[in-house]
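What follows is a predicted protein model with its sequence.
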Amino acid sequence: MKITFLGTGTSQGIPIIGSNHPVCLSDNPKDKRLRVSVLVEWSGYTYVIDCGPDFRYQMLRSGCTRIDGILFTHEHSDHVIGLDDIRPFNFRQGDIPVYAHKRVLKSITKRFDYIFKTKNKYPGAPSVIKCRVKNKPFKLNRLEVVPVNGKHANLQVFGYKFDNFAYLTDMKTVKDKEIEKIKNIDTLVVNALRKEPHHSHFNLQEALNFIEKVNPKKAYLTHISHMLGFHDDVQKELPQNVFLAYDGLELTI
């Protein structure tokens, strides 16, 4: 399985428009972060987790020419608003399955009503197949995917476990029974917004505490804001098996 980090930034990305924060002014490519998303590939299949406002550029930059589906974690704009840009895939492939909690499917149906019209639909509009995700395992091309339920403040969010890889973002609380699903996994990705506490995201210490509970062989931090600090400085502070993810990072699981 190959994992490509398409974006590792928070909702505003880094640099933030108009900001003179030192991290936003950094020349290090690892300090420049698009909105959070990953590409997951195995056995000739390609899936994307979340498609935010940078989706078009992320696809161009990664060289991706086919996607077999999109899994959504939740309905916030930095995770869904790039849905219109699946059109080139539609023109080559046809309908694209989208997987999400029923609440998220309802939200994107409202926001992108022109995509989901059944009558008088504009011919060039994207075409999708809605696939409801419940909090139980489901199959994608014979691979079992396990949803991991959590809370983003009071909003339900799904993470996803693919074999020995788990991807969780925008988490603030995760119950022990959900942690059991990913205990001792090989590779964990989890959000770490900044060092200071935040009402709806893990901060760095909370992310590290969560990693300690899960006990993965390796962990990667994502959904990072400029307030966490410079990539190279923060990496020096982390445990040996914990790494800051960065845009374009590729993992082989």
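Noted; the coordinates are in hand.

hey, let's count contacts and neighbours off CA atoms from now on
Noted.

Would you state the helices of this protein in chain order?
55-62, 77-80, 87-93, 102-111, 113-116, 176-179, 204-214, 231-237 (DSSP state H).

What lies in contact with the last one?
Helix 231-237 is contacted from outside by 30, 31, 228, 243, 244, using CA atoms under 8 Å, 6 or more residues apart in numbering.

just to revisit the earlier point, nearest to residue 19, of the helices of the chain?
helix 231-237 (17.5 Å; CA to CA).

Which residue lies nearest the spatial centre of the protein?
residue 37 (3.8 Å; CA atoms, centre = their mean).

close enough to count as contact, that one and residue 6?
Yes - with contact defined as CA atoms under 8 Å, residue 37 reaches residue 6; the gap is 5.3 Å.

so where do the strands sit in the stretch 51-200 of the chain?
Secondary structure of the stretch 51-200 of the chain by DSSP state E, counting those that start in this stretch: the strands cover 69-71, 96-100, 128-132, 138-140, 143-152, 155-162, 165-167, 187-191.

With mean neighbour count added, can I get those in JSON lines?
Output for those, formatted as JSON lines (neighbours: other CA atoms under 10 Å):
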{"stretch": "strand 69-71", "mean neighbour count": "21"}
{"stretch": "strand 96-100", "mean neighbour count": "20"}
{"stretch": "strand 128-132", "mean neighbour count": "15"}
{"stretch": "strand 138-140", "mean neighbour count": "12"}
{"stretch": "strand 143-152", "mean neighbour count": "20"}
{"stretch": "strand 155-162", "mean neighbour count": "21"}
{"stretch": "strand 165-167", "mean neighbour count": "23"}
{"stretch": "strand 187-191", "mean neighbour count": "24"}
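
could you dump these to TSV with distance to residue 88?
Shown next, in TSV, are these (distance: least, CA to CA, whole Å):
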stretch	distance to residue 88
strand 69-71	14
strand 96-100	11
strand 128-132	13
strand 138-140	22
strand 143-152	26
strand 155-162	26
strand 165-167	26
strand 187-191	29
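
Residue 202: which of the ones you listed is closest?
Closest among the strands of the stretch 51-200 of the chain, using CA to CA: strand 187-191, at 6.3 Å.

hold the first one in mind and look at this next one:
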Amino acid sequence: MKVTFLGTGTSQGVPVIGCTCEVCRSVDYRDKRLRVSVHLQVEGKSFIIDSGPDFRQQVLRERIRTLDALIFTHEHKDHTAGLDDIRAYNFSQNKDMPLYGEERVLEQLKREFAYIFSGIQYPGIPRVQLHPITETPFEIDGVLFRPIRVKHYKLPVLGYRVGDFTYITDANHIPEEEMDKIRGSKVVVLNALRQEPHISHFSLQEAVDLLTDLAPERGYLTHISHLLGPHREVEPTLPEFIRLAYDGLQFEV
């Protein structure tokens, strides 16, 4: 499996509009973070988890020419706002785009993108197939996805394990029974918003502690805000097996 981080930033991205902090003024490309999303190439298939506002820019940058399905972690705008841009794949692949998400998430998409689901099918609108999922493992084109239930403050969110890769974003609590589903993953991605505690996201130390407990071969941190600090300063403070993800980072699992 080949994994590409399409975006590693929080809901405002980095730099933040109007901010003049050290991180937002940084010229280090690793401190330029689009909204969080990841691309998986596995068994000849192409999947993206979450389509935030930067979706078009991300898939153009990575030259992702085919997409077999779009999978959602939850319904917040920084994870769904780019849905309209799947139209290009509708045209090039001549098929509807499969969308996978919990029933609650799919209902929110119907409200946010009402024109897609209205009775009047205006020419050129996105064409989609909705696939409701639960916490039960499911397959897409023969590839097994194992949902991981986490909490984003009070909102239930799904992470996913695909083979030896686990991806979790927008969480501040993982129940022990869900931790057991993650254990044994070779690579675990976890959100780490900032240095200080936050009501709905893991802080840097909380994420490091969780990854240390899980003990994967490699851990990556994502959904990072400008409050975490410059990449070049933060990464050397981390355990050797944990790295800060950055936009465009690729690796094999």
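Received, thanks. If you're wondering where the values come from, they're calculated on a predicted model, not measured in any experiment.

if we can go back for a sec, is it possible to get TSV of the helices of structure 1 that adds mean neighbour count and distance to residue 142 of structure 1?
Shown next, in TSV, are these (neighbours: other CA atoms under 10 Å; distance: least, CA to CA, whole Å):
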stretch	mean neighbour count	distance to residue 142 of structure 1
helix 55-62	16	25
helix 77-80	21	26
helix 87-93	15	20
helix 102-111	16	23
helix 113-116	16	28
helix 176-179	13	23
helix 204-214	18	26
helix 231-237	13	36
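
closest to residue 129 of structure 1 out of those helices?
For the helices of structure 1, proximity to residue 129 of structure 1 was assessed by CA to CA; helix 113-116 is nearest, at 9.2 Å.

circling back to that earlier point, and the contacts of helix 231-237 of structure 1, which is closest to residue 73 of structure 1?
residue 244 (20.5 Å).

mind listing what the closest one touches?
Contacts of residue 244 of structure 1 were listed using CA under 8 Å, 6+ apart, and they are 220, 221, 222, 231, 234, 235.

Which one of those is nearest to residue 182 of structure 1?
residue 220 (14.3 Å).

wait, doesn't that closest one sit right on residue 190?
Yes - with contact defined as CA under 8 Å, residue 220 of structure 1 reaches residue 190; the gap is 6.5 Å.

sorry, back to before: columns distance to residue 170 of structure 1 on top of the helices of structure 1, output as a markdown table?
Shown next, in a markdown table, are the helices of structure 1 (distance: least, CA to CA, whole Å):
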| stretch | distance to residue 170 of structure 1 |
| --- | --- |
| helix 55-62 | 18 |
| helix 77-80 | 10 |
| helix 87-93 | 27 |
| helix 102-111 | 15 |
| helix 113-116 | 26 |
| helix 176-179 | 15 |
| helix 204-214 | 11 |
| helix 231-237 | 20 |
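
do you know how far residue 75 of structure 1 is from residue 101 of structure 1?
Separation of residue 75 of structure 1 from residue 101 of structure 1 (CA to CA, to the nearest Å) stands at 9 Å.

Same question for residue 115 of structure 1.
Taking CA to CA, one finds residue 115 of structure 1 at 18 Å from residue 101 of structure 1.

again, but for residue 164 of structure 1
Residue 164 of structure 1 is 22 Å from residue 101 of structure 1, by CA to CA.

same question, residue 168 of structure 1
Residue 168 of structure 1 is 15 Å from residue 101 of structure 1, by CA to CA.

before we move on, what about residue 61 of structure 1?
29 Å.

My read is that residue 167 of structure 2 contacts residue 150, right?
No - under the criterion of CA under 8 Å, residue 167 of structure 2 is not in contact with residue 150, lying 11.2 Å apart.

Residues in contact with both of the two, list them for me.
residue 159.

Quick one: end-to-end distance for stretch 147-164 of structure 1.
Taking CA to CA as the criterion, the two ends of stretch 147-164 of structure 1 lie 13 Å apart.

so that stretch corresponds to what in structure 2?
Aligned by TM-score structural alignment, stretch 147-164 of structure 1 corresponds to residues 147-164 of structure 2.

same question, stretch 231-240 of structure 1
Going by TM-score structural alignment, stretch 231-240 of structure 1 sits over residues 231-240 in structure 2.

Out of the strands of the stretch 51-200 of structure 1, which gets nearest to residue 14 of structure 1?
strand 187-191 (15.3 Å).

That closest one vs structure 2, average distance?
Taken over the aligned residues, the distance from strand 187-191 of structure 1 to structure 2 averages 0.3 Å (mean CA distance after the TM-score superposition for structure 1).

in stretch 41-51 of structure 1, what's buried?
By neighbour count with 16 or more other CA atoms under 10 Å, stretch 41-51 of structure 1 contains the buried residues 41, 46, 47, 48, 49, 50, 51.

now those in CSV, with distance to residue 126 of structure 1?
Listed next are the buried residues of stretch 41-51 of structure 1 as CSV, based on distance: CA to CA, whole Å:
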residue, distance to residue 126 of structure 1
41, 23
46, 18
47, 17
48, 16
49, 18
50, 16
51, 14
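
now, which of these lie within strands?
41, 46, 47, 48, 49 (DSSP state E).

Check the spacing between the first one and residue 215 of structure 1 real quick.
So the one you mean is residue 41 of structure 1. Residue 41 of structure 1 sits 24 Å away from residue 215 of structure 1, going by CA to CA.

sorry, back to before: minimum distance to residue 12 of structure 1: which of the helices of structure 1 has it?
helix 77-80 (8.1 Å).

how big's the offset between that closest one and structure 2?
Looks like 0.3 Å for helix 77-80 of structure 1 (mean CA distance after the TM-score superposition for structure 1).

which residues are contacting that helix?
Residues contacting helix 77-80 of structure 1 (CA under 8 Å, 6+ apart): 10-11, 35-37, 50-53, 72-74, 108.

Then stretch 167-174 of structure 2?
Taking contacts as CA under 8 Å, 6+ apart, the residues outside stretch 167-174 of structure 2 that touch it are 73, 148-153, 157-161, 188-191, 199-202, 222-223.
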